[in-house]
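Colleague: Provided below are the primary sequence and the corresponding predicted coordinates.
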Amino acid sequence: MTALGRAELTLLVRNRTALFVALLMPVAMVVPLRSTLDRFDLAGTGVTVGGALLTGAIGLVLILVVYLNLTSAFVARREELVLKRLRTGEVSDLEVLAGTALPAAALALVQCALIVVAGAAFLGTGAPPRPELLLAGVLLGTVLMTALAAATSAITRTVESSQITTMPLFLVTAAGSGLFVPLDLLPERIASVCELLPMTGAVRLVEAGLLGGAGAADWAGAALSALAWTVISVFAVRRWFRWEPRR
């Protein structure tokens, strides 16, 4: 896995488009995220602008750095017959997938840590009151986005078409999982539907870790939602993931 991860990191550094998405896109998206949050009155919701901004930024890192990059990476390695050749060696299928995902996951974790530090330094958010919930949300989100990337690659024919196949989840997550608009500001019926989206559980855990104040029932429900979607995604990968190109 270390050798696979090192090889994937080398390829990521050489791919300027993937590197731009991984390093600069999350930063660039913070500006419209901040302008969106400034339009809402957060008084009485228990959500601060700084906390909402950090929550959205971490969610964007997970979906941009992990999901988008890994979907195209899985498709590229499949079409180049790399995955097929790796399966003929000693490594297991899980190790092949995990090794491919290792650089993106590590980069996402580092960026999330930097976001929390930057928030404390420049936004006055301070240290997270529930760091264990924050860490759980980030780790669950990383695993979930990795599994969803592998599942999405099964319906993606080329690296270029991955920009299309990943767009639905990106748009749904950005609009309904609390990245740009905190769920506490939405009408109750709409919020209850948004709670069922794949990334909402992980984002809720991140929010609880950054802001505190969440009851045990709230963060337990968010964790169960994230775990349920992870199980569903892993099942989809085991059932439909393609190891070689369509002929």
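Modeller: Nice, thanks for sending it over. Numbering: from 1, shown residues only.
Colleague: please make it C-alpha for all contacts and neighbour counts, starting now.
Modeller: OK.
Colleague: need the strands for this protein, in chain order.
Modeller: Along the chain, no segments are classed as strands by DSSP state E.
Colleague: against Gly5, how distant is the most far-flung residue of it relative to its centre?
Modeller: Of all residues in the chain, Arg247 has its C-alpha farthest from the mean position, at 31.4 Å, by Cα atoms, centre = their mean. Arg247 sits 28 Å away from Gly5, taking Cα to Cα, to the nearest Å as the criterion.
Colleague: before we move on, what about Pro182?
Modeller: 35 Å.
Colleague: swap in Glu79?
Modeller: For Glu79, the distance to Gly5 equals 19 Å [Cα to Cα].
Colleague: repeat for Val49
Modeller: According to Cα to Cα, Val49 and Gly5 sit 37 Å apart.
Colleague: for the chain, just list every one of the helices.
Modeller: Secondary structure of the chain (DSSP state H): helices located at 2-14, 16-23, 25-37, 49-61, 69-79, 82-87, 93-118, 131-153, 162-165, 167-176, 188-194, 200-211, 216-240.
Colleague: quick one: closest of those to Gly124.
Modeller: Evaluated with Cα to Cα, these place helix 49-61 nearest to Gly124, the distance being 7.7 Å.
Colleague: now do the closest one: which elements does it pack against?
Modeller: If you count contacts as 3 or more Cα pairs under 8 Å, 6 or more residues apart in numbering; DSSP states H and E, helix 49-61 packs onto helix 25-37, helix 93-118, helix 200-211.
Colleague: same list, these, but as JSON lines with distance to Val172 and mean neighbour count please.
Modeller: Formatted as JSON lines, the helices and strands packed on helix 49-61 follow (distance: least, Cα to Cα, whole Å; neighbours: other Cα atoms under 10 Å):
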{"stretch": "helix 25-37", "distance to Val172": "15", "mean neighbour count": "15"}
{"stretch": "helix 93-118", "distance to Val172": "20", "mean neighbour count": "19"}
{"stretch": "helix 200-211", "distance to Val172": "10", "mean neighbour count": "28"}
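Colleague: so can I have TSV of the ones you listed showing distance to Ala147?
Modeller: Output for those, formatted as TSV (distance: least, Cα to Cα, whole Å):
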stretch	distance to Ala147
helix 25-37	21
helix 93-118	9
helix 200-211	14
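Colleague: list the contacts of the closest residue in space to Trp229 that isn't next to it in sequence.
Modeller: With sequence-adjacent residues excluded and distances taken as Cα to Cα, 6 or more residues apart in numbering, Trp229 is closest to Pro198, at 5.8 Å. Neighbouring residues of Pro198 by Cα atoms under 8 Å, 6 or more residues apart in numbering: Thr173, Ser225, Ala226, Trp229.
Colleague: want to compare, so here's the second one:
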Amino acid sequence: MNATAARLTALGRAELTLLSRNRNNLFIAVLMPVLMIFLLRSSLTNLDGDLPMGIAGATLVGGTGMVLVLVVYMNLVSTYVARREELVLKRLRTGEARDAEILAGGALPASVIALAQCAILTALGPAVLDAEAPHRPDLLVAGVVAGILLLVALAAVTTVITRTTESAGLTTLPFFLISAMGSGLMVPVDTLPDPVASVAGLLPLSGVMELIRAGWLGADAVGGKELLGAGLTTVAWIVLSVFAVRKWFRWEPRR
């Protein structure tokens, strides 16, 4: 256990150093979520009358999801592809680190940054937006942690169709748009027609967003059955994503 922790720490420290030298990835991880939260609040102004949770609640829920997608998913796709093309992943596999440790170590800085930003949003967001503090912090933490696990796996899966770091912006765009419109990041699920909302509930990030929503607004805002369904959907997508990583993830550049 100590050896595993030591390897993860070393990998995470090395990745953090590389991240600090990459201005593009650093901007996406640190500043982009803040800008997107302000954009999200502005875009929700026209929907004020159609939002049961209000603009502040929708901003906090969507903002938490936005942090996870931008910091973890979009940042990690570029990171994994860059390390693959530079043969870093191939060299790491010749050492003592296991495959899961290599991927987890590479994801460690982004995950810590995402957790820190979610913590800041939780602490300062209600005061800035004149909203209530999270009603169920346990569900909020569960949603954030589950979201990080899922998005790390999905980022690794997305590298299968991403040939270069330059193309990462294109290959990550479909998931970002689908999640923004269907999972409650930028368009609250409450505003969708019932048939569309039912289908959208099966999207990869929808279960996570339901947990986050229940964390901010309370379990009553979601409902017991919906909350159970959200948890099961999230677990199912994590299992499927991990299976896909084990089966198709590329450790060497495409030739």
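Modeller: That came through, no problem. None of these values were measured; they are calculated from a predicted model.
Colleague: can you redo the helices of the first structure as a markdown table with distance to Gly124 of the first structure?
Modeller: As requested, these are arranged in a markdown table below (distance: least, Cα to Cα, whole Å):
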| stretch | distance to Gly124 of the first structure |
| --- | --- |
| helix 2-14 | 33 |
| helix 16-23 | 24 |
| helix 25-37 | 15 |
| helix 49-61 | 8 |
| helix 69-79 | 31 |
| helix 82-87 | 46 |
| helix 93-118 | 9 |
| helix 131-153 | 16 |
| helix 162-165 | 36 |
| helix 167-176 | 25 |
| helix 188-194 | 28 |
| helix 200-211 | 12 |
| helix 216-240 | 24 |
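Colleague: which of those helices sits closest to Ala43 of the first structure?
Modeller: Smallest distance to Ala43 of the first structure across the helices of the first structure (Cα to Cα): 9.9 Å, for helix 49-61.
Colleague: distance check, the residue nearest the centre of the first structure against Ala223 of the first structure.
Modeller: When Cα atoms, centre = their mean is applied to the first structure, the residue found nearest the centroid is Leu62 (2.5 Å). Counting by Cα to Cα, the gap from Leu62 of the first structure to Ala223 of the first structure is 16 Å.
Colleague: leaving out sequence neighbours, find the closest residue to the counterpart of Ser177 of the first structure in the second structure.
Modeller: In the second structure, the residue paired with Ser177 of the first structure is Ser183, using TM-score structural alignment. Nearest residue to Ser183 of the second structure, sequence neighbours excluded (Cα to Cα, 6+ apart): Ser206, at 4.5 Å.
Colleague: indicate which one of the helices of the first structure is closest to Thr125 of the first structure.
Modeller: Across the helices of the first structure, closest to Thr125 of the first structure is helix 49-61 (Cα to Cα), at 6.2 Å.
Colleague: so where is the closest one in the second structure?
Modeller: Taking TM-score structural alignment, helix 49-61 of the first structure hits residues 55-67 over in the second structure.
Colleague: got the contact list for the matching stretch?
Modeller: So stretch 55-67 of the second structure is contacted by 33, 36-37, 40-41, 44-45, 47-48, 51, 114, 117-118, 121, 125-126, 129-131, 144, 184-186, 188, 209, 212-213, 216-217 (Cα under 8 Å, 6+ apart).
Colleague: same thing with stretch 79-90 of the first structure?
Modeller: Arg77, Arg78, Asp93, Val96, Thr158, Trp243, Glu244, Pro245.
Colleague: from the residues you listed, keep the buried residues only.
Modeller: Arg77, Arg78, Val96, Trp243, Glu244, Pro245 (16 or more other Cα atoms under 10 Å).
Colleague: quick revisit: of all the helices and strands packed on helix 49-61 of the first structure, which lies closest to Val234 of the first structure?
Modeller: That would be helix 93-118 among those, by Cα to Cα, at 10.7 Å.
Colleague: what's the mean distance for the closest one versus the second structure?
Modeller: Following the fit onto the second structure, the mean deviation recorded for helix 93-118 of the first structure is 0.5 Å by mean Cα distance after the TM-score superposition for the first structure.
Colleague: packing partners of that helix?
Modeller: Helix 93-118 of the first structure packs on helix 2-14, helix 49-61, helix 69-79, helix 82-87, helix 131-153, going by 3+ Cα pairs under 8 Å, 6+ apart.
Colleague: would you format those as TSV with distance to Ala216 of the first structure included?
Modeller: Formatted as TSV, those follow (distance: least, Cα to Cα, whole Å):
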stretch	distance to Ala216 of the first structure
helix 2-14	37
helix 49-61	19
helix 69-79	33
helix 82-87	42
helix 131-153	11
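Colleague: can you pull the contacts of the equivalent of Met25 of the first structure over in the second structure?
Modeller: Under the alignment (TM-score structural alignment), Met25 of the first structure maps onto Met32 of the second structure. When contacts are counted by Cα under 8 Å, 6+ apart, Met32 of the second structure is found next to Leu70.
Colleague: Met32 of the second structure and Gly105 of the second structure, how far apart?
Modeller: In terms of Cα to Cα, Met32 of the second structure sits 23 Å off from Gly105 of the second structure.
Colleague: swap in Asn75 of the second structure?
Modeller: Distance from Asn75 of the second structure to Gly105 of the second structure, by Cα to Cα: 14 Å.
Colleague: equivalent analysis for Gly12 of the second structure, please.
Modeller: Taking Cα to Cα, one finds Gly12 of the second structure at 5 Å from Gly105 of the second structure.
Colleague: same thing with Arg41 of the second structure?
Modeller: Arg41 of the second structure is 34 Å from Gly105 of the second structure, by Cα to Cα.
Colleague: same check, this time on Ala123 of the second structure
Modeller: Counting by Cα to Cα - Ala123 of the second structure and Gly105 of the second structure are separated by 27 Å.
Colleague: just Arg254 of the second structure next, same as before
Modeller: For Arg254 of the second structure relative to Gly105 of the second structure (Cα to Cα), the value is 23 Å.
Colleague: and for Asp50 of the second structure?
Modeller: Asp50 of the second structure is 43 Å from Gly105 of the second structure, by Cα to Cα.
Colleague: in space, what's closest to Arg78 of the first structure - neighbours in sequence excluded?
Modeller: In space, and not counting its chain neighbours, Arg78 of the first structure is closest to Glu244: 5.3 Å by Cα to Cα, 6+ apart.
Colleague: map the one you found across to the second structure for me.
Modeller: Aligned against the second structure - with TM-score structural alignment as the criterion - Glu244 of the first structure pairs with Glu252.
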